[in-house]
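In: quick one, fold the following:
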Amino acid sequence: MIGLMMVCMFVAILSSGTAWAQKSLPTVRIGIEAPAGTNSHYYVTKQLGLFQKHGINIELISFPGGTVGLQALLAGDIQFASADGTAGLQANLRGANIYFVAGMINTFPFSILSKPEIRAPADLRGKKIVISRYGSSSDTAVRVAVEKYDLKPDKDVIILQGGGQSERFAALRAGAVDAAIVSPPLNLTGKRLGFNEVIDLSQSGIPYAHQQIVAVKDYLDRNPDTVLRTLRALIEGLAAWKDPAKKSVVIANVAKYLRLDPEKNKDQLEETYRYYGNTFSIKPYAMAEGLEFTAQ
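Out: Prediction:
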């Protein structure tokens, strides 16, 4: 039996109603992965002043991968980490006591881009698809996606490791592979270059614990008020992303975070806003079915 502990700590009441003196705010460090659309909502939430509104002095710490972030969490260097469900499960199997307190993304935020001649998922039979690395969420996503279309991974399709999404996209452009799994805004870039978005996994309806907020039990037990205030800010940040009235300020902050020119890269920013507006959880529960799927 997997000793995964999960806490559904979604807070329905967002108002805190108290002005906090900066010097009195507890500092909370959240570990996130390198800048990408999937992580942009943390930055937007910070820039909107929502952590401070709820009595938190936030520090966003960037790590090259979720596994490194979990190591920092277990070492006590950060209070929360943004982690893939697989990494959290593996850490608990090794003896960690990690709780999943929120699910920011509970599906696969990926698209599979293919060569122009591949027009439908069935056309992937016998073709090479590049992922980041074996055992990663991109690997799981590709395997689940092709199985949904009655294709057997490693038999009907060839799955290759290729590194980060820039490297994977480069391999597709060079013709070294037939398809690549990417996240926005590269799906838009690919379609402009004539590649097909043959599968959009965000619309697949498949549950997957892709981006969870995790913390160790000891910290949760000792700091319940700080935990709740942190979650209030995160939830309000997701609501701001989904509020049409806040679209311009959200996009402006995403541009800063991703270092994109608001004018030259307007279409990429619009696509990032649209895509993740549909992908970020409305109610960010740590989804039990997503965690169970990860454990399979």
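
In: can we go C-alpha only for contacts and neighbour counts from here?
Out: Fine.

In: quick one: the strands in the stretch 151-296 of the chain?
Out: 158-161, 179-182, 196-200, 211-216 (DSSP state E, counting those that start in this stretch).

In: could you pull out the buried residues of stretch 171-188?
Out: Of all the residues in stretch 171-188, those buried under the rule 16 or more other CA atoms under 10 Å are 171-173, 177-188.

In: from the residues you listed, which land in helices?
Out: Secondary structure from DSSP state H places 171-173, 186-188 of these in helices.

In: reformat those as TSV; add distance to residue 20.
Out: Listed next are these as TSV, based on distance: CA to CA, whole Å:
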residue	distance to residue 20
171	50
172	51
173	51
186	40
187	42
188	42
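
In: and the residues you listed, which two are the farthest apart?
Out: Spanning the widest gap among those are 171 and 188, at 16.7 Å by CA to CA.

In: got the angle for the helix ranked longest in the chain vs strand 211-216?
Out: Longest helix in the chain by number of residues, with DSSP H as the criterion: helix 224-242. If you take axes from the mean of the first three to the mean of the last three CA atoms, to 10 degrees, helix 224-242 sits at 170 degrees to strand 211-216.

In: Proceed likewise with the subsequent sequence, for comparison:
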Amino acid sequence: MSSAARKRRPRRRERPMKRLFATLALSIALGTAAQAQNLTKVRVAYDGYSMTSGPLIYADKQGIFKKFGLDITPVFVEAGSTLTSAVIGGSVDIAQNGYTPAMSAGVAGANIVIIGGISNKLPFQLVTKNTIKDAAQLKGQAIAISRYGSSTDQAADFALKHLKLDRTDVKILQLGGPATRVAAAMSGQVAGTMEQYPDTARLTREGFHVLVDVTHIAGDYPNTSYVTNRTYLKNNADVVKRFMMAMATAVHQYKANPDIAIPLTQAFLKVKEPADIKAAYEAYVKIYPDDLRPSLAGMQLVLNEIGQKVPKAKSMKPEQLVDTSALDALQKDGFFTKLGK
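Out: Predicted structure coming up:
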């Protein structure tokens, strides 16, 4: 046998190995594609970079949606009114959104319905300079909110009533987002600001203090809900049910695994100080409802407020704006009880 022939033999032996590797790679690719094809694509959006989005982001990053057969990558949409319109129009299937914009649209007859809730509290604090200890010292001072009619504005009303002050007793300034409000407080432009954790924790580290914690005085006042439109719910009842299963699982795991949840949320919110996000985590795990049920009593309070401007709301009941059929089915199946075991 010639030396040239001997050199060609290894090449012939390599070909089956190359074919094997190619086959394995193709199998993996096809398997991944098949798995992706088995997932149901759901367009989900949220309207806030806040702690109420913690479980939603946790569900995404920890692969919980996929475990329930859903292909979901949550998308941020600025402003609750914009997100509400997207749900009504069908460009978003399910949204994490404020109760008030969704309910206002529902009162007006729009194709939208609340299917659950992640926050049935108004989780804001009136944070003031440490020199302001009571209502008398706050009188005549400036307080920052985001804008009139917002959650911060509603929270300011609760805080002032608790202090037995009228809105006219202070100067309420519309300063936009939390970064602007915190900066205004730090610079002395305002004496107080309506904030949520982790910004509340940051300010207290800087010498401010909580004058009123609205979370504890407003009762069941709905803040953040899950909404869809009635057409999507009718045609995709099982998908909505699986979404609620995924979110309930995320809430349970979020509470049970702080070592994972805290750094994940810190990265999402871009919080520099670990102590601030830890304080936020400890505050919010007490707020997230395990069964994701909206508070009907709280929704009635919102209807009462809407009714001051829209008379139709006065004759409506919360049940007309809610569909908890997915949650009812999970409750009947014992799903929430099993999560706790």
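
In: now the strands of the stretch 151-296 of structure 1 in a markdown table, with distance to residue 52 of structure 1?
Out: A markdown table is the format used below for the strands of the stretch 151-296 of structure 1 (distance: least, CA to CA, whole Å):
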| stretch | distance to residue 52 of structure 1 |
| --- | --- |
| strand 158-161 | 41 |
| strand 179-182 | 34 |
| strand 196-200 | 36 |
| strand 211-216 | 19 |
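
In: picking up where we left off before, quick check: of the buried residues of stretch 171-188 of structure 1, which lies closest to residue 293 of structure 1?
Out: Proximity of these to residue 293 of structure 1 (CA to CA) peaks at residue 181, which lies at 19.8 Å.

In: alignment lookup: residue 163 of structure 1 to structure 2.
Out: Using TM-score structural alignment, the equivalent of residue 163 of structure 1 in structure 2 is residue 176.

In: burial check on residue 286 of structure 2, number of neighbours?
Out: Counted with other CA atoms under 10 Å, the neighbours of residue 286 of structure 2 add up to 11.

In: which residue lines up with it in structure 1?
Out: Checking TM-score structural alignment: residue 286 of structure 2 goes with residue 278.

In: what's the answer for residue 200 of structure 2, then?
Out: By TM-score structural alignment, residue 200 of structure 2 lines up with residue 187.

In: do the same with residue 269 of structure 2
Out: By TM-score structural alignment, residue 269 of structure 2 lines up with residue 258 in structure 1.

In: with residue 67 of structure 2 instead?
Out: Counting by TM-score structural alignment, residue 67 of structure 2 corresponds to residue 53 in structure 1.

In: can you tell me how far its match is from residue 34 of structure 1?
Out: Note on residue 53 of structure 1: its distance to residue 34 of structure 1, by CA to CA, to the nearest Å, is 26 Å.

In: between those two, which is the more surrounded one?
Out: In terms of neighbours (other CA under 10 Å), residue 53 is the more surrounded of residue 53 of structure 1 and residue 34; the figures are 19 against 16.

In: just confirm residue 68 of structure 1 is within a helix.
Out: Yes - counting by DSSP: H, G, I helix; E, B strand; the rest coil, residue 68 of structure 1 is located in a helix.

In: what separation is there between it and residue 82 of structure 1?
Out: Residue 68 of structure 1 is 11 Å from residue 82 of structure 1, by CA to CA.

In: neighbour count for the two, which is higher?
Out: Neighbours were counted for residue 68 of structure 1 and for residue 82 using other CA under 10 Å; residue 82 has more, 28 against 16.

In: residue in structure 2 matching the more buried one?
Out: So, by TM-score structural alignment, residue 82 of structure 1 is matched to residue 96.

In: so residue 95 of structure 2 sits in a strand?
Out: Yes - under three-state DSSP, residue 95 of structure 2 falls within a strand.

In: how much space separates it from residue 191 of structure 2?
Out: From residue 95 of structure 2 across to residue 191 of structure 2, the span is 35 Å (CA to CA).

In: then residue 283 of structure 2?
Out: Taken as CA to CA, the span from residue 283 of structure 2 to residue 191 of structure 2 is 24 Å.

In: state the number of residues packed around residue 213 of structure 2.
Out: Counted by other CA under 10 Å, the residues lying close to residue 213 of structure 2 total 21.

In: in contact with it, which residues?
Out: Listed by CA atoms under 8 Å, 6 or more residues apart in numbering, the contact partners of residue 213 of structure 2 are 123-126, 159.

In: my guess is residue 228 of structure 2 meets residue 89, correct?
Out: No - using CA atoms under 8 Å, residue 228 of structure 2 is not in contact with residue 89; the gap is 10.3 Å.

In: looking at those two, which one has more neighbours?
Out: Legend: neighbour count by other CA under 10 Å for residue 228 of structure 2 and residue 89, higher for residue 228 (28 against 14).

In: and the more buried one, what's its match in structure 1?
Out: Under the alignment (TM-score structural alignment), residue 228 of structure 2 maps onto residue 215 of structure 1.

In: check contacts around its match.
Out: Counting by CA under 8 Å, 6+ apart, residue 215 of structure 1 makes contact with 73, 79-81, 98-101.

In: quick check: it vs residue 256 of structure 1, distance?
Out: Distance from residue 215 of structure 1 to residue 256 of structure 1, counting by CA to CA: 28 Å.

In: okay, now the residue nearest to residue 135 of structure 2 when sequence neighbours are not counted: neighbour count?
Out: Nearest residue to residue 135 of structure 2 in three dimensions, chain neighbours excluded: residue 163, at 5.6 Å (CA to CA, 6 or more residues apart in numbering). The number of residues packed near residue 163 of structure 2 is 15, by other CA under 10 Å.
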